[in-house]
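1. here is a sequence with its predicted model. Questions after.
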Amino acid sequence: MLDFRLQVFYTVAKRLNFTKASAELYISQPAVTKHIKELEAQFKVSLFERSGNKRILLTPAGEMLLQYAERLLEIYRELDYDMNLLVKQHSGVLRIGASTTVAQYIIPPILAQFHKKFKDIRVLLITGNTEEIELALLNKEIEFGIIEGISRNPQIRYEEYLNDELVLVSALNNPIIKKDVIKPEELPNYPLLLREPGSGTLDVIAHALKPHNLKLSDLQIEMQLGGTESIKSYLLHSKCLAFLSIHSILKELKNNECRIIDIKGLSIERPFKFIQHYGQPSSLTELFIRFARSYKL
């Protein structure tokens, strides 16, 4: 349905090579050239310029057209997907893994809406820390997972899904900290609650502290607990501080049970990621990932 000339232009623009584009599109190189020249005649601009060693580069007009071509291709992919939904009957079992924060605060409302739309798909959700979910994927106990952290296993394909922020949290009336802002070097002065080894959250915190010459071993760790809810409950009944996902404390902030302590010059952001095996995902996996991306949290 998309103008084939735009598909040709997009392929050449991404490869910056007419020969590679012709091989990828299964058409001759003269045909590639013909389609590009037709587009240039239509828009009355040059889309490519030649540099040394027979290399080609996009002109400013080519750069602009590439942006539009990418958007149009994505729209057509979504159109094709949504039209197929009208004629396909989706059923079966989908096994999903989710790390703790995702399982508790991100995925439940998505699962509820997914079930409303696809009642014949049975979803089985397992939870654990990032390390455990990656292992479940490698052991083929799940079709795909959603994790937090910065791990990079070469056997796993990672794809960013949603951004999150870790913030330093204290009970509202914690007597040992009255300030709203501290410096990174002050962190070792306060008792902290942290997640257990293997947690993606713990990895992210350790990585964020490095530029400030701080290690986890420098911190005053009162306890390590295996879940955000455990940490929150402990936090609200102690003098400790803890790094928690902003998604996990919205209710407590609203109820004036806790407050955020800013750390000057330190921002801890992390993406939640889809993890899959390499290769073509199952139709149910692709269906859920597309649905999750379209869901507005």
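-> Here it is on my side, so go on.
2. please count neighbours and contacts with C-alpha atoms only from this point.
-> Fine.
3. residue 11 and residue 279: what is the separation?
-> Residue 11 sits 22 Å away from residue 279, going by CA to CA, to the nearest Å.
4. cool, residue 222 as well?
-> Residue 222 is 44 Å from residue 279, by CA to CA.
5. the two: which has the busier surroundings?
-> residue 222 (13 against 7; other CA atoms under 10 Å).
6. ok so the more buried one is a strand residue?
-> Yes - counting by DSSP: H, G, I helix; E, B strand; the rest coil, residue 222 falls inside a strand.
7. list the contacts for it?
-> By CA atoms under 8 Å, 6 or more residues apart in numbering, the contact set of residue 222 is 191, 192, 193, 240.
8. the third one: which element?
-> Under the assignment given by DSSP states H and E, the secondary-structure element containing residue 193 is strand 191-195.
9. so for that strand, what gets flagged as buried?
-> Of the residues in strand 191-195, 191, 192, 193, 194, 195 count as buried by neighbour count, 16 or more other CA atoms under 10 Å.
10. packing partners for it?
-> If contacts are counted by 3 or more CA pairs under 8 Å, 6 or more residues apart in numbering; DSSP states H and E, strand 191-195 sits against helix 200-209, strand 220-225, helix 228-235, strand 241-245.
11. now do 10 Å
-> In terms of contacts (3 or more CA pairs under 10 Å, 6 or more residues apart in numbering; DSSP states H and E), strand 191-195 is packed against strand 157-171, helix 200-209, strand 220-225, helix 228-235, strand 241-245.
12. okay, pairing it with this:
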Amino acid sequence: MAIDVVVNQRHLQIQLKQLETVWHTVINGYNLSQAAQVLHTSQSSLSKHISALENQLKAEVFVRQGKRLTGLTPVGEALLPHIESIFTEIRTIENISLDYNNPHTGTLTLATTHTQARYVLPDIIKKFKEQYPKVQLVLQQADPQTIANMVIRGQADIGIATEALLQNSYLRCYRYYDWSHRVIVPKDHELAELETIDLPTLASYPLVTYHGGFTGRGAIDQTFHEAGLEPEIVLAALDADVISTYVGAGLGVGIIAEMAFEQGHYQNLTAIPVDHFGRFTSWIAVRDDAEIRHFGKAFIKLCQQQFGN
């Protein structure tokens, strides 16, 4: 976005470039050098924009340690939601223009977890690219809270994750699909013939499952804790492929998301349904006060059709 507009009020003369500098500095972790790269300008130019804005406001926007920016002052914290709203509206106007002039060309950025990207979205992305071959898809992987922040700050057009997305009023969420966990063991394991496994039995084996904060790990820990059980987690990983590999190697009994079990890839393993840890919902989120491009809406529609929503 090329922005060179001055807002004149009785006491202030603020350039949108100054507000843009604040916004990009925040979303780039207060790293002026990185923000300058994104904006295709120099670090010194951004510093001048910040100084000019602070002079206008007669207050510092950023907390500083020497020459480094480390956070927002109370004034900066109060300004940020309004700055984000301004650029949300600018993006919406830009999207309207792009949809009118170049409806089948552009970039769609998706922020999602590894599980969604690896096991759920490949078919959707293939169908989408068949419909919109000139749209560049950018797939960014993160934890659910980071995904929510990326959508809120305009770093991603669409976020896909579990319930964490529902906890933010800035987001508009669409139900994607429901899922639960599976226990996986080698086919020659003593548990392999069971139709289900009770919690005490499961807790008596060394376990291999997800890292904290990913794919329902919090619910797994809470369920064991509430049952007065303390299982031994011998390995925690972000990726169900890693979990499956180490279960196959005999390290322990695995707990993974049901959609992540691929029998064709791990023919030496078997999956056992369990409902101890509850049902989960994956959600699709966009920023509530902004409109994404029409091909983004088409992507969401494809996702909803995938599971008959």
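-> That came in fine, so what should we check first? This one's a predicted model, so the numbers in the text were calculated from it and none came from an experiment.
13. so after superposing, what's the score?
-> TM-score of the superposed chains, computed with TM-score structural alignment, normalised by the length of the first structure, equals 0.60; 207 aligned residues with a CA RMSD of 3.0 Å.
14. which bit of the second structure covers the strand holding residue 193 of the first structure?
-> Aligned using TM-score structural alignment, strand 191-195 of the first structure spans residues 206-210 in the second structure.
15. check the secondary structure at residue 251 of the second structure for me.
-> coil.
16. ok, it touching residue 207?
-> Yes - applying CA atoms under 10 Å, one finds residue 251 of the second structure in contact with residue 207, separated by 8.1 Å.
17. which neighbours do the two have in common?
-> Jointly contacting residue 251 of the second structure and residue 207 under the rule CA atoms under 10 Å, 6 or more residues apart in numbering are 234, 235, 243.
18. what sits against the aligned residue in the second structure for residue 158 of the first structure?
-> Aligning on TM-score structural alignment places residue 158 of the first structure opposite residue 173 in the second structure. Counting by CA under 10 Å, 6+ apart, residue 173 of the second structure touches 158-160, 163, 165-166, 282-288.
19. list just the nearest of those residues to residue 195 of the second structure.
-> residue 282 (25.9 Å; CA to CA).
20. skipping adjacent residues, who's closest to the closest one in space?
-> Using CA to CA, 6 or more residues apart in numbering and skipping the chain neighbours, the partner closest in space to residue 282 of the second structure is residue 162 (4.3 Å).
21. list the helices and strands the helix or strand hosting residue 126 of the second structure packs on?
-> In this structure, residue 126 of the second structure is located in helix 122-131 according to DSSP H and E. When contacts are defined as 3+ CA pairs under 10 Å, 6+ apart, helix 122-131 of the second structure packs onto strand 135-141, helix 294-306.
22. most tightly surrounded among these?
-> Mean neighbour count (mean count of other CA atoms under 10 Å) peaks for helix 294-306 among these, with a mean of 17.
23. starting at the chain centroid, how far to that helix?
-> Offset of helix 294-306 of the second structure from its chain centre (CA atoms, centre = their mean, to the nearest Å): 17 Å.
24. helices or strands up against it?
-> Contacts defined by 3+ CA pairs under 10 Å, 6+ apart place helix 294-306 of the second structure against helix 74-101, strand 106-112, helix 122-131, strand 158-161, strand 171-179, strand 280-287.
25. surely residue 179 of the second structure meets residue 259?
-> Yes - counting by CA under 10 Å, residue 179 of the second structure touches residue 259, with 7.5 Å between them.
26. which one's more surrounded, these two?
-> Neighbours were counted for residue 179 of the second structure and for residue 259 using other CA under 10 Å; residue 259 has more, 16 against 13.
27. highest mean neighbour count out of the helices and strands packed on helix 294-306 of the second structure?
-> strand 158-161 comes out most buried of these by mean count of other CA under 10 Å, with a mean of 28.
28. what's the mean distance for that one versus the first structure?
-> By mean CA distance after the TM-score superposition for the first structure, the fitted strand 158-161 of the second structure averages 1.0 Å away from its aligned residues in the first structure.
29. gap between that strand and the chain center?
-> Counting by CA atoms, centre = their mean, strand 158-161 of the second structure is centred 5 Å from the centre of its parent chain.
30. what's the answer for stretch 26-39 of the second structure, then?
-> Counting by CA atoms, centre = their mean, stretch 26-39 of the second structure is centred 20 Å from the centre of its parent chain.
31. okay, that stretch sits on what stretch of the first structure?
-> Against the first structure, stretch 26-39 of the second structure falls on no residues (TM-score structural alignment).
32. and the contacts of that stretch?
-> The contact list for stretch 26-39 of the second structure (CA under 10 Å, 6+ apart) reads 1-2, 20-25, 40-47, 62-63, 68-72, 80, 149-150, 153-155.
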